[in-house]
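A.B. asks: sequence? don't have it. structure:
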């Protein structure tokens, strides 16, 4: 058992991964034989990730607020506190806050055995973002 009493400082999400303001609290990082990464990610209104994919997929558990998630080729979906989303391995997707509310989620993923992590794609454009269900 390992108990951590002093969490790492909240980090600003890297601008190459996020449009808008977002912050990350690392909850768990791969260590020893564990390959799981868990981050608590806080998105300001309108903030969202870039298109990206994870070799072994990702699970999102929304803890506060309202946001959006979209897989390439599909519609954007509203996500709210209590919702969980399972994104398949290598599926291009993005996620973030609604235009008017903050959204916080746990991002849970298994890091591939070879150490490869998420692959970053292009920015989510304003056209892609505003085509979501909040503007209709």
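C.D. replies: Perfect, I can see it now. Here the structure is a predicted model, which is why all the values come from computation and not from measurement. Residues are numbered from 1 along each chain as shown.

A.B. asks: going forward, measure contacts and count neighbours with C-alpha atoms only.
C.D. replies: Fine.

A.B. asks: quote the end-to-end distance of stretch 113-122.
C.D. replies: 26 Å (Cα to Cα, to the nearest Å).

A.B. asks: ends of stretch 113-129, how far apart?
C.D. replies: 33 Å.

A.B. asks: run through who's touching it.
C.D. replies: Contacts to stretch 113-129, defined as Cα atoms under 8 Å, 6 or more residues apart in numbering, come from residues 17-19, 35, 48-55, 94, 111.

A.B. asks: again, only this time at 6 Å
C.D. replies: By Cα atoms under 6 Å, 6 or more residues apart in numbering, the residues outside stretch 113-129 that reach it are 50, 51, 52, 53, 54, 111.

A.B. asks: check which helices and strands the top strand by length along the chain is in contact with.
C.D. replies: If you go by DSSP state E, the chain has its longest strand at strand 58-71. Under the contact criterion of 3 or more Cα pairs under 6 Å, 6 or more residues apart in numbering; DSSP states H and E, strand 58-71 touches strand 77-80, strand 84-87, strand 93-97, strand 103-110.

A.B. asks: below is structure B, check it against A:
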């Protein structure tokens, strides 16, 4: 058993997020575990760029109301206590609704070869985000 200290919270990079988003790393697995977990906090209106994860991603909402969208136009409104499972290589985005904060635990696995499990893509257009908030 090992007790890990609280790690510093960082502001996420503007090239992968719109708005103010903060991330606190929780766990980065070392062989044989490849699990990575972080607490991600989105201010109202903040969101990720489009992205995909080689081995998928699980999001567990801990606070507030958020949105998760996929390339086919589907949008989920997510609430505290709910969990969303994004399959491997599915292009998606997620973030807070326009009028509330949203926090979630982001859980994903590193690729077996140790490479970056996330492929970051372009920002989510404001029009698409605004439409998602109306659903």
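C.D. replies: Everything's here; your move. Since the structure is predicted, the reported quantities are computational estimates derived from the model, not experimental observations.

A.B. asks: please state their TM-score.
C.D. replies: Put the two chains on top of each other and the TM-score (TM-score structural alignment, normalised by the length of structure 2) is 0.95; 134 aligned residues with a Cα RMSD of 1.0 Å.

A.B. asks: mind checking how far the spatially closest residue to residue 103 of structure 2 that is not a sequence neighbour is from residue 74 of structure 2?
C.D. replies: Nearest residue to residue 103 of structure 2, sequence neighbours excluded (Cα to Cα, 6 or more residues apart in numbering): residue 41, at 4.3 Å. Note on residue 41 of structure 2: its distance to residue 74 of structure 2, by Cα to Cα, is 23 Å.

A.B. asks: could you do residue 46 of structure 2 as well?
C.D. replies: 19 Å.

A.B. asks: residue 25 of structure 2 too?
C.D. replies: On the measure of Cα to Cα, residue 25 of structure 2 and residue 74 of structure 2 end up 29 Å apart.

A.B. asks: one step back: adding distance to residue 3 of structure 1 and mean neighbour count, write the helices and strands packed on strand 58-71 of structure 1 out as JSON lines.
C.D. replies: As requested, these are exported to JSON lines (distance: least, Cα to Cα, whole Å; neighbours: other Cα atoms under 10 Å):
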{"stretch": "strand 77-80", "distance to residue 3 of structure 1": "30", "mean neighbour count": "19"}
{"stretch": "strand 84-87", "distance to residue 3 of structure 1": "26", "mean neighbour count": "15"}
{"stretch": "strand 93-97", "distance to residue 3 of structure 1": "30", "mean neighbour count": "26"}
{"stretch": "strand 103-110", "distance to residue 3 of structure 1": "19", "mean neighbour count": "23"}
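
A.B. asks: still on that earlier bit, run through who's touching the longest strand of structure 1.
C.D. replies: With Cα under 6 Å, 6+ apart, strand 58-71 of structure 1 has contacts from 76-87, 92-98, 102-109.

A.B. asks: after superposition, how close is it to structure 2?
C.D. replies: Superposed on structure 2, strand 58-71 of structure 1 shows a mean distance to its aligned partners of 0.4 Å (mean Cα distance after the TM-score superposition for structure 1).

A.B. asks: show me how far that strand is from its chain's centre.
C.D. replies: 7 Å (Cα atoms, centre = their mean, to the nearest Å).

A.B. asks: ok and that strand relative to strand 93-97, angle-wise?
C.D. replies: 90 degrees (axes from the mean of the first three to the mean of the last three Cα atoms, to 10 degrees).

A.B. asks: which bit of structure 2 covers strand 58-71 of structure 1?
C.D. replies: Strand 58-71 of structure 1 corresponds to residues 57-70 of structure 2 when matched by TM-score structural alignment.
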